[in-house]
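K.L.:
What follows is a predicted structure for the sequence shown.
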Amino acid sequence: MRTKIAAAICGVAATLAMAAPAAAEGETTTYRLGGANRYETAVAISQWAFEPGPGEEIPVTVASGVDFPDALAAGPLAAAEVGPLLLVPKDGVLPASVKSELSRLDPLWINVAGGAGAVSSLVESQLKDYDDVYRLAGRDRYETATELAFEAGGIDTTVFIATGASFPDALGGSAAAGRLGGTLMLTRSTSLPESTASLLKYGQPTKVVVLGGTGVISNSVISQIKSIVPGATVQRWAGNDRYATTAAISKNTYPQGSDVVYLASGADYPDALAGAPIAALDGGPLLLTRKECVPAATKQEIARLGATDVVVLGGTGVVSNNAANLRSC
């Protein structure tokens, strides 16, 4: 399979990415991957990254475009299989853009993240028109995350643990897990779910990274992790808010910097979710921004990385041109 990720930064797929004029030395070039809605944006990200050759088939992972819990752990799986993460509605007819992209990719198989409450049987039946479909789901978001994590692999290397109650910390962690060949699981605020604890015990990872501060994941969870995997290095990567936390994830994942950074809205999950596996495969972090301006933590991290290319995920309705051009808040 040939991916367009490396070439895209040089301007390939211009019909999908609206590129700014060439940057002078020390400046950044901005590319925007967006569509009229979250489904079209995920398709634009997929088209930017993947161009199957004759006879080539690409694994595809799909997740809900309307709710985040079952989707959060899907990014590392897509990255592990070197394929895109597309978004689908909970029920009803598949969007035309998604159908067209599935036809273009000719999937090797399709993973569905979550149970019928996230992606209905009707949607699953339409996905079967394109290839074999494998649903990865548990009784709740925590079990679903472990099913996705097990399928992704990396449970014996680096495991990221994010809160299952909200999405921001998991988005940056998803991209980092994909880059490091690890995986991501979810936890409650004060205690590990049984399914998460069981997979940690089974995998015995060498490193466990807890994402976010004590306001989202308490120290008691870290204590539980240490008792389950006593041989693992356990760290907390966190900042004062969602923007600073994703910056901390980036700094720890790319201590030597990166030429490229992916930038998505911190107010909602869909665009960042679809972009996370592509950021991982491209070797760049996923950072979050406000709609109208870039928070200080994000801007400082872009400067530290030495990034020369900024790939903005989503249209101007979620990330304005001011934010895309890195105007400070």
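P.N.:
Looks like it arrived, so ask away. Since we're looking at a predicted model, the values are computed, not measured.

K.L.:
Going by C-alpha atoms from here, please, whenever you check contacts or count neighbours.
P.N.:
OK.

K.L.:
how long is stretch 183-191 from one end to the other?
P.N.:
By C-alpha to C-alpha, to the nearest Å, the extent of stretch 183-191 from end to end equals 19 Å.

K.L.:
again, but for stretch 262-270
P.N.:
14 Å.

K.L.:
got it, and stretch 86-96?
P.N.:
First-to-last residue span, stretch 86-96, C-alpha to C-alpha: 13 Å.

K.L.:
what comes up buried for it?
P.N.:
For stretch 86-96, burial by neighbour count (16 or more other C-alpha atoms under 10 Å) applies to 86, 87, 88, 89, 90, 91, 94.

K.L.:
From the rest of the structure, what touches it?
P.N.:
Here stretch 86-96 makes contact (C-alpha atoms under 8 Å, 6 or more residues apart in numbering) with 38-39, 42-43, 46, 60-66, 98, 117-120, 122-123, 126, 270, 274.

K.L.:
Which of those residues are buried, as a ChimeraX select command?
P.N.:
Buried subset of those, written as a ChimeraX selection, criterion 16+ other C-alpha under 10 Å:
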select :38,39,42,43,46,60,61,62,63,64,65,66,98,118,119,120,123,270,274
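
K.L.:
Which of the contacts of stretch 86-96 fall within helices?
P.N.:
Judged by DSSP state H, the contacts of stretch 86-96 include 38, 39, 42, 43, 46, 98, 122, 123, 126, 270, 274 as members of helices.

K.L.:
Against that first model, consider the following:
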Amino acid sequence: MIMYNYKEKYLYLNKNKIGRIFFVILFLLLFLMVSMNSIKANDVMRIEGKDRYITSVEISKKINTDKASIVLVNGDNYIDALSGNTLASTTNGRILLVKKDKIPRVVEDEINRVKPDIIYILGGMNSIEKSIEKKLENLGINVKRISGYNRYRTSEKVVQEVISMKNIEKLAIASNESDIICAAQYCGEDIPIILVEENENSIDFINSLNLQEKIVFGGNKSISQSFYNSVSATNRIFGKNRYVTSVEIAKLKTSKSAYIVSGENLVDALSLGPLAYQNDRNIIFSKKYGLPSSIRDFVKSTYYNYDIVGGKNWVPDDIMKIKKPDDLNNDKVTNTSKFEYWDKYNNYDRKVILNSSEIEKINKKNISKSNYLYKVENIDGEYGVISRRAIMKKQPYNDKDPDTFDDYTALTGLFPWEEVVIRKYNADKSWAFVYSVDYYGWIPTKNIMKMSKSQMLENRNKKFVVFTDRQYKTSEGDIIDMGTKLPLVKSDSNYYTVEMPIHGNYYKTRYILIPKTKATEGYLEFSQANIIKQALKFKGEKYGWGHSNLTRDCSGFVRDTFKTFGIIIPRDSSSQEIEDIGKKVSFKGINGRTKRENLMMSNSAGSLLYLPGHVFMYIGVNENSKPMIMHHYGYVFENGVKKNHFRSDITSPNLLTTKNGSFLDYVTTLRNFQVLK
């Protein structure tokens, strides 16, 4: 019936010119309505890869401009990528992520597919090594490196590069990653984005550009009003958090489509700016459970089309689903990698056991009577501190150091600012024999900044932050491990500015930024809950004998966990076991796994258990009331077969370490460092 009436109407309208025009208009309106409904009905497309490098390639494949530019940035130190968004958009290019010393195969294939006119490398040699630059040049590709001595100077040079190619009238100013990522689509190719620090260097550079319009992205906590006034900024775009800020930036454009990305795992959105600009799509941040309610309402009312960037662990398929508070905590409660799971079944004590002053007194007493701890200032020699993460060796290593988990010449890892006294050198002075507070051995001389004893002692009185995350690699190439103590210069809403020593024969430092989410002013509060929180951060880390392989071994895991509280204990498991530090419980004469389990469980979660050549931490019981342990371990036996593991994991204490014996079977001593008095 409908088709019949429709045809009759068409025949009638055909006889009348006005009717024909009306029909065409009606037909177009019907077509648009159907098209928009079909867009709404389309499945949401997800752009993702199994890692950040592949994700950057998948984004690149959707950019239509071929034979233009590629901007390469370090996928681990991705801060340089942020200012690269405008550069990529200006040169009709895309951003790809590489490793410091290697181009992943999938990225190399994408470079070959695009056949770029030019490749920009952002960052210095500590971000992307010269070997990558040479490799690309040998392929006949025009390569240009843009770098400064830190991320801010690199950002300035990127801005200058864009200005050299276009007539620029506006500048975007930001101080953190999330604001820059969301601003990338708005800024496109016409508004360079500069990453700033609040000092005269950034102010002088911005003012030297003589641009009339300067837009600040971020609130007063990100960029102060004083800085805003000093650069004569003309507008500020911000929200109460990064999610609301992403909406406020989106409101600047009339686009009716968007990309939804994780606001918690920013690396997936690093390469998105040029694609979002090409497709005129805004960038909106989501949480793991989906869009926050206020953001969800905005997306529903504004966009008829959106796609997701990143994996389902960070942005779920159904981002519009409204979850109850219990649902929001469900992942944490069921995920055995999370503190919340273990706290649910063990109710860890939050009470501060000892304050930092009390711990310092105990450290002094323990060092004075220990056979395995050393008071550095009482040893004769040249004094200094570690300038970069160093591996202490049994003897000088003449060839290239092995970078493997089983580097059995390794003794321990020394972290920036750890005090050392040099007792002697090898023949060419490339290696120094040193004492640190918990070990002695050989380290490369190039990893030491020398100073006088008075300077070393004076340095102890400086304000400091302690790094509390597992590990962090800065854009300058520094490796910062848990427990590293860094002199504090200043802080803002997002970062601590800290000093880093520069190797050489005199006291000289440089500044780096540490995200506030990864450190704390002063030592971390010493509580049972915090011990477990810190230990769980190592879950899944690869094994590294004596801190080699940029990781650590079983006793290194214990040492670094307790360093965050300022507690100094011996380095090796054998010396930790026999030293008079903490409450000691003997397992000798305790036979049978049930009795051993009961003895372990009668002591505090967070206690350490020692067996010949190994140590593990008792972390409490699981949902089945079974005791569980955390440790870095190598071999296990399954069905009588010896298998490699070589990483940190949460296991049963009854996991077999020999054909017939479990880890718990061989325990000789329990140490509870929560009882230090």
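P.N.:
That came through fine. Every value quoted in this text rests on a predicted model; they were computed, and no experiment measured them.

K.L.:
tm score of chain vs chain?
P.N.:
With the length set by TM-score structural alignment, normalised by the length of the first structure, the two chains reach a TM-score of 0.80; 285 aligned residues with a C-alpha RMSD of 2.2 Å.

K.L.:
which pair in the ones in helices among the contacts of stretch 86-96 of the first structure spans the largest distance?
P.N.:
46 and 122 (23.4 Å; C-alpha to C-alpha).

K.L.:
I'd guess residue 35 of the first structure is in a strand, am I close?
P.N.:
No: secondary structure of residue 35 of the first structure (DSSP: H, G, I helix; E, B strand; the rest coil): coil, not part of a strand.

K.L.:
Alignment lookup: it to the second structure.
P.N.:
When the second structure is aligned by TM-score structural alignment, residue 35 of the first structure is paired with residue 49.

K.L.:
go on, residue 327 of the first structure?
P.N.:
In the second structure, residue 327 of the first structure lands on residue 321 (TM-score structural alignment).

K.L.:
Can you report how many residues lie near residue 263 of the second structure?
P.N.:
Using other C-alpha atoms under 10 Å, the number of residues around residue 263 of the second structure comes to 22.

K.L.:
What segments of the stretch 151-300 of the second structure are strands?
P.N.:
Assigned by DSSP state E, counting those that start in this stretch, the strands in the stretch 151-300 of the second structure fall at 170-174, 193-195, 213-217, 235-237, 257-262, 282-286.

K.L.:
Tell me, how many residues neighbour the counterpart of residue 309 of the first structure in the second structure?
P.N.:
Aligned by TM-score structural alignment, residue 309 of the first structure pairs with residue 305 of the second structure. Close neighbours of residue 305 of the second structure, defined as other C-alpha under 10 Å, add up to 20.

K.L.:
one step back: closest to residue 135 of the first structure among the ones in helices among the contacts of stretch 86-96 of the first structure?
P.N.:
Nearest to residue 135 of the first structure among those is residue 123, at 11.7 Å by C-alpha to C-alpha.

K.L.:
how about that closest one, what's its partner in the second structure?
P.N.:
Residue 123 of the first structure maps onto residue 132 in the second structure, by TM-score structural alignment.

K.L.:
For residue 20 of the second structure, which of the strands of the stretch 151-300 of the second structure is the nearest?
P.N.:
For the strands of the stretch 151-300 of the second structure, proximity to residue 20 of the second structure was assessed by C-alpha to C-alpha; strand 257-262 is nearest, at 33.8 Å.

K.L.:
Give me the contacts around the closest one.
P.N.:
In contact with strand 257-262 of the second structure (C-alpha under 8 Å, 6+ apart) are residues 268-269, 276, 280-288, 303-310, 314-315.

K.L.:
That one against the first structure, how far on average?
P.N.:
Once fitted to the first structure, strand 257-262 of the second structure is off its aligned match by 1.2 Å on average (mean C-alpha distance after the TM-score superposition for the first structure).

K.L.:
now that strand: how far from the chain's centre is it?
P.N.:
Here strand 257-262 of the second structure is found 22 Å from its chain centre; the criterion is C-alpha atoms, centre = their mean, to the nearest Å.

K.L.:
Would you check the span in the first structure matched by that strand?
P.N.:
The aligned range for strand 257-262 of the second structure is 260-265, by TM-score structural alignment.

K.L.:
In contact with the match of residue 123 of the first structure, which residues?
P.N.:
101, 102, 103.

K.L.:
To which residue of the first structure is residue 62 of the second structure aligned?
P.N.:
By TM-score structural alignment, residue 62 of the second structure lines up with residue 48 in the first structure.

K.L.:
burial count for that match?
P.N.:
Residues within reach of residue 48 of the first structure, counting by other C-alpha under 10 Å, total 23.

K.L.:
Average separation of the helix or strand where it lies from the aligned part of the second structure, please.
P.N.:
Assigned by DSSP states H and E, residue 48 of the first structure belongs to helix 38-49. Once the two models are superposed, helix 38-49 of the first structure sits on average 0.8 Å from its counterpart in the second structure (mean C-alpha distance after the TM-score superposition for the first structure).
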